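[1] Below: sequence and its predicted model.
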Amino acid sequence: MKGLLILLCFLTGVLSLFGQDKLVVDGEGEMLNKPLANNFHIAEDPTGKITIEELVEGDVELSFTKMEAPVANLDFTTSNFWVHFEIENKKDKSVFLVLETARPITNLVDLFEVSKDEIVIYRSGDGIPFTEKTQKSSCSCFRLYLPAHTTKEYWLQMGSDGEIISLPMIFWEEAQFNFVSTNKTFFVGIFYGVFLFVAIIYLTFYFILKDKSFLFYVLYVIASALLQFSLDGFTHQYFFPSGGYLTQHSVLVSAGITVLFVLLYSRTYLKVKEYSRKWDAVFTSFAGLVILVTVLSLIPGALYRMSYPIINGMSLISTVFILIAAIVIGRKHKVHPLFISGVTVLIIGAIIFILGNFSVINVPALTQNSLKVSTLIEILCLSIVMAAKYKQLQEEKEEAQARLLTELEGINERLEIQVKERTAQIEHQKHEIEVQNKDILDSIKYAQRIQKAILPSDKKFKSLLPESFVMFRPRDIVSGDFYWIESLTTTTDNPRELIVYATADCTGHGVPGAFVSIVGNNFLNLSKTDREVNTPALALDFLNKGINKSFNTIDSDQMIRDGMDIALCALDLKSMKLQFAGAKNPLYLVRDGKLIVYKADKQPIGYIGMDFKNFTDQEIDLEKGDVLYTFSDGFADQFGGEQGKKYKYKRFKEFLLSISSLPMDEQKKILESEFNDWKEGYEQLDDVLVIGVRI
């Protein structure tokens, strides 16, 4: 009897040392499709350095202990763990099983199939690229093949970087696994669909109302969805399939962001800042701590490992604090009961989840899904709360609009009275302005008649120069451009009969320009009576002195810089000579298809500078058929065309050259048409004057 006890103790020690458990697959299937962790032994490797080869060869020894719960929870840990077991297939046919091991977010999950000849490795976990997982699934599971009447030996290795390792050890029949996976996929689709729907709806409400509580609520919903997405292993599968740092940190980051936004949402919805600055300071402090811990969790090593329990603890504490704040604030201000209910459900779900992690509650179906279900219920409750707030805001908006409408009606009535009074005043002022405008317009029109009487008539121009045209287009009713023509006989020793004509552009346009043009016209007429004036240059000198004397008298308070640019031509048709003098305005001569430019002096009429020089004459031999053009700057400076640019002198020269062979009256019509087409859609900027003469 004593020997039997010694043998029993020896066998117990051996089993504890090697930890080899056995699963028998027979026709009854009692051990399949349910958590079996409490039927297996587990050993911890704190260093994480033990290899499968060392274990198979017996180079190292591990101390195995039996797991107590159907779903073992190994607390927050950075160790590796080993489970050694065999599977015996007693059936007469081959069997396919699916082994479900640790949670999807476990870093290292490797299964080793050991035989006499080789060691086959099956890989899983989020520490490796998703493509390297043996079973392309978000869960940590392995497909096992067992031929009839065979036994296979396995070693299961698991490792974490600080998170809890949860181990159900479920051996699924393949058909049952596929059925459960399909149902789970359906539920997960509905779960995330609800989150997406809520996020879209309440984001729309935010854009409509611009209320921050809706924005923070949407961000909280999105963060909660991302947290569950990470816990389900989908972040590794779809967002960061390369595994490693990004995948492993996604859980902590999404958890931290979720806590942050639920605090911000609750603070805004409950209007904590309006209720109490102390409570608001606590909310702000919690949010700051969450941000700090979340940032520190990004640093690999001890800080990262410590962040797991801290974030879990802060999640629960923050949620409890929100519930307390809602109850306290609800005593003085109305808080929707579903807000409190939703937060309460979330707390209950979180507590069940945490108690399951510590194996206090050993109901895997409840503990593993409590957080997800409670989050979903909370989101639904809070969605109803936010819908109620939306309705409340709309009602308040409608009430405000109704009050505003009433106020506006009163304002409108008062405004109508004021408008009638003001309209009567405006009508009276309008009548006065119309009378004044009529007087001014009548005066300007009379000035137009005076200017027209002063300017040479078409009949006079044609009688002296039959082959000629004058294109005269004032910008306003009266013009600052003017033209002048006379038949003169010089008072020199050898008198000559001349036809003298001028093309002048006075400073300004409209009434001011017209005044200057009348003065200029008068001085040109006076120059005829001066026996010393016998050339165009002397006439311009006479005109310059007269303009300066008229506009800048000795007792004048201020200098007037008005004057004119002018081209003055004296034709001797008997000798076929032309004398030309110009103040800034040139003369164009077209002969044999070429355009010749005779430049003017670079000083205008009315110039009083110290460097003033007398104007100079240019004598030109004429030939029959020559065409002379003088002009103001109005045509070339006009804006227009497709790009709204100036016409410019280069284009003006080319156009004059192209029409120079045509009859003079036809040239005038073509010039007017060209000007109208160019300025179409634009205002006329200046007076336009072009004179053409054919010899």
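    Structure received.

[2] From here on, just use CA atoms for contacts and neighbour counts.
    Will do.

[3] what's the neighbour count on Val14?
    Using other C-alpha atoms under 10 Å, Val14 has 14 neighbouring residues.

[4] Give me the helices and strands touching the helix ranked longest in the chain, please.
    The longest helix of the chain (DSSP state H) is helix 364-454. For helix 364-454, the elements it packs on are helix 174-209, helix 212-231, helix 337-357, helix 510-527, judged by 3 or more C-alpha pairs under 8 Å, 6 or more residues apart in numbering; DSSP states H and E.

[5] Below is an additional structure, to be compared with the one above:
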Amino acid sequence: MITAYLPFFKNDQFEGILGLDLTLDSLNAIIQQSQRKVGTLFVTTKNQQLLAHPRIASATQKTILFTKAAFPESINTSALKNYPTYTTNTFVQEGNYWIYSESIPHTSWRITYLVNYWDIYLRVFRDVGINTMFIILTIFVLLFFTNRYSQRRFISPAMSLVTHIQNENNHLPAQTYQVPRQWQHWFEVISSIFADNRSLVQELKVHNEALEQKVADRTREITAQNEELIQNQEEITSQRDYIANQNLTLKRKEENIQHSLNAALTIQRAVLPAEQKFRDFFEDYFIIFKPKDVVSGDFYWLWQKSPQEVMMMVGDCTGHGIPGAFMSLITTALLDRLTRIKGIENPAEVLSGLNRAVKKLLRQEETHSNDGLEGVIFSLSKQDNEEYLLNFASARSQAYYILPHQADVEVLDGDRTFVGGVGSDIRTFSSQEVLLPKETQLYFGSDGYPDQNNVVRKKIGRKRLKATLLSIASQKMQAQQQHLVGCLATHMKDTDQRDDILLMGLRL
């Protein structure tokens, strides 16, 4: 007899003790009922006494056995030693055995499950083997009956159908086949298909004979056309060779023209004033000179009369390319004659003399040629008080200047009269004088820069040019040049240059 008891409380007040007397035989019966097919369940106390075991513990024993009796001899010693330290709710391996134990709540007892894992493996293999044999037998039976059914319902009729197709294909007499009713329809369909096929083959044979005749006739036509094409090809080849020779001749002529243009550009640059002359007289300067077609109708001319005085002209001759370049060379030669040889120093008188000389040299009254030029001519002389006297004359052109520490662009306007062309030989130009302090910036140029259009045919314009000059006036001349060239490139992106471009900046 064993007794289990449990105190109970109500509202934290001790009310009494609940006890249960249980015989070892009844505990063994409970354990026996809970026993698994493999392994052994048994109950022990904290003193290593064996309370219940399905085989070795009973009430008839005079003494209670110890836990050692529950373990097999192969693991008896190690299991008895380690049993008190086993972690509950966890499988522990001892030799070929797994040991699992749990504490029984509200008691000092422990229930333990002991099993040989080889028994588990053998049990699993036996169950799997039986199930596998049953499945294999079932599959075999199913396959046997399925094969018999498919042989009678599908395979035999299908083989008969294949034989029927072969006979129809080889034009053999039809036979009678013992097949299920639902297969009879396919035999009839196959017979109908082959009958229709034979009819179509006959029609195609007739059609092919007619088509072969048409092909033969068309081949004769194509052969005749090919002979004609071959003849045409020979003519085209001859013409191609002639064109190739002409292209080679044109290419050589183009190369000669390009060499001539490059030589003309070298001559024109040689005629233009050397940059040393600008450095000798001016504090700083820049020159933007961009011909439209290799050589330019725009030009600039300089004559330094003395270390204290210089005369310059910036002009735009009629046209561009070779005609404009010839005109600029003629104008440069005439300016040298009028100033250096004839000694004319007043800018207005130089323009008047240049007008007469151009009309006479080009015989414009006879040829009715309207070629000429427009531009500005001026002289600069240094004064004793570090100022410069500017004497300015113009033919259809403007010039700009910016005084030091002044936020505005001043405009020098001239006459609207053109130099050269059909008309009166006597044309009078006016001149004006302006006294300029040191560090004044002067800007001269042709109409090529302000008249350059963008991709939507909008010009830069003189208003925008003046605003740009004013915004960069504080920079050095080289920086101003880079800015102006960049603005021009941005404006004329995706379009062509329309005219020669000349823009010059001078700092006194």
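    Yep, it's here. Note that the coordinates shown come from a computational prediction; the quantities given were computed from them, not determined experimentally.

[6] hang on, the earlier thing: dump the helices and strands packed on helix 364-454 of the first structure into JSON lines; add distance to Asp458 of the first structure and mean neighbour count as well.
    Conversion of those to JSON lines gives the following (distance: least, C-alpha to C-alpha, whole Å; neighbours: other C-alpha atoms under 10 Å):
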{"stretch": "helix 174-209", "distance to Asp458 of the first structure": "72", "mean neighbour count": "15"}
{"stretch": "helix 212-231", "distance to Asp458 of the first structure": "79", "mean neighbour count": "23"}
{"stretch": "helix 337-357", "distance to Asp458 of the first structure": "95", "mean neighbour count": "20"}
{"stretch": "helix 510-527", "distance to Asp458 of the first structure": "17", "mean neighbour count": "19"}
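
[7] Of all those helices, which one is nearest Thr268 of the first structure?
    Of all those, it is helix 212-231 that lies closest to Thr268 of the first structure, at 5.4 Å by C-alpha to C-alpha.

[8] And the next helix or strand past that closest one?
    Under the assignment DSSP states H and E, the closest C-terminal helix or strand after helix 212-231 of the first structure is helix 234.

[9] so where is that next one in the second structure?
    Using TM-score structural alignment, helix 234 of the first structure corresponds to no residues of the second structure.

[10] hmm, back to that, mind checking which of the helices and strands packed on helix 364-454 of the first structure is nearest Leu376 of the first structure?
    For these, the distance to Leu376 of the first structure is smallest for helix 174-209, at 7.2 Å, taking C-alpha to C-alpha.

[11] Could you measure from the residue lying closest to Tyr97 of the second structure once chain neighbours are set aside over to Leu41 of the second structure?
    Once flanking residues are discounted, Tyr97 of the second structure sits nearest to Asn116: 4.3 Å by C-alpha to C-alpha, 6 or more residues apart in numbering. Distance of Asn116 of the second structure to Leu41 of the second structure, computed by C-alpha to C-alpha, to the nearest Å: 13 Å.

[12] Compare those two and say which is more crowded by neighbours.
    Neighbour totals were compared for Asn116 of the second structure and Leu41, and Leu41 leads with 22 against 18 (other C-alpha under 10 Å).

[13] chain center to the longest helix of the first structure, what's the gap?
    Remark: helix 364-454 of the first structure is offset 27 Å from the chain centroid, using C-alpha atoms, centre = their mean, to the nearest Å.

[14] what stretch of the second structure does the helix or strand where Tyr308 of the first structure lies fall on?
    Using DSSP H and E, Tyr308 of the first structure sits in helix 302-330. Helix 302-330 of the first structure corresponds to no residue of the second structure when matched by TM-score structural alignment.

[15] buried set for that helix?
    The neighbour-count check on helix 302-330 of the first structure (16 or more other C-alpha atoms under 10 Å) flags 304-308, 311-312, 314-316, 318-323, 325-327, 329 as buried.

[16] how about Lys277 of the second structure, secondary structure?
    Under DSSP: H, G, I helix; E, B strand; the rest coil, Lys277 of the second structure falls in the helix class.

[17] What residue in the second structure is paired with Leu465 of the first structure?
    Leu465 of the first structure maps onto Phe282 in the second structure, by TM-score structural alignment.

[18] Neighbours of Tyr245 of the first structure, how many?
    Tyr245 of the first structure: 14 surrounding residues under other C-alpha under 10 Å.

[19] Tell me the spacing between it and Val109 of the first structure.
    Tyr245 of the first structure is 16 Å from Val109 of the first structure, by C-alpha to C-alpha.

[20] try Ser181 of the first structure
    With distances taken as C-alpha to C-alpha, Ser181 of the first structure is found 20 Å from Val109 of the first structure.

[21] cool, and Asn548 of the first structure?
    Going from Asn548 of the first structure to Val109 of the first structure by C-alpha to C-alpha gives 105 Å.

[22] got it, and Glu666 of the first structure?
    Taken as C-alpha to C-alpha, the span from Glu666 of the first structure to Val109 of the first structure is 99 Å.

[23] Pick out whichever of these two has more residues nearby.
    Val109 (28 against 12).
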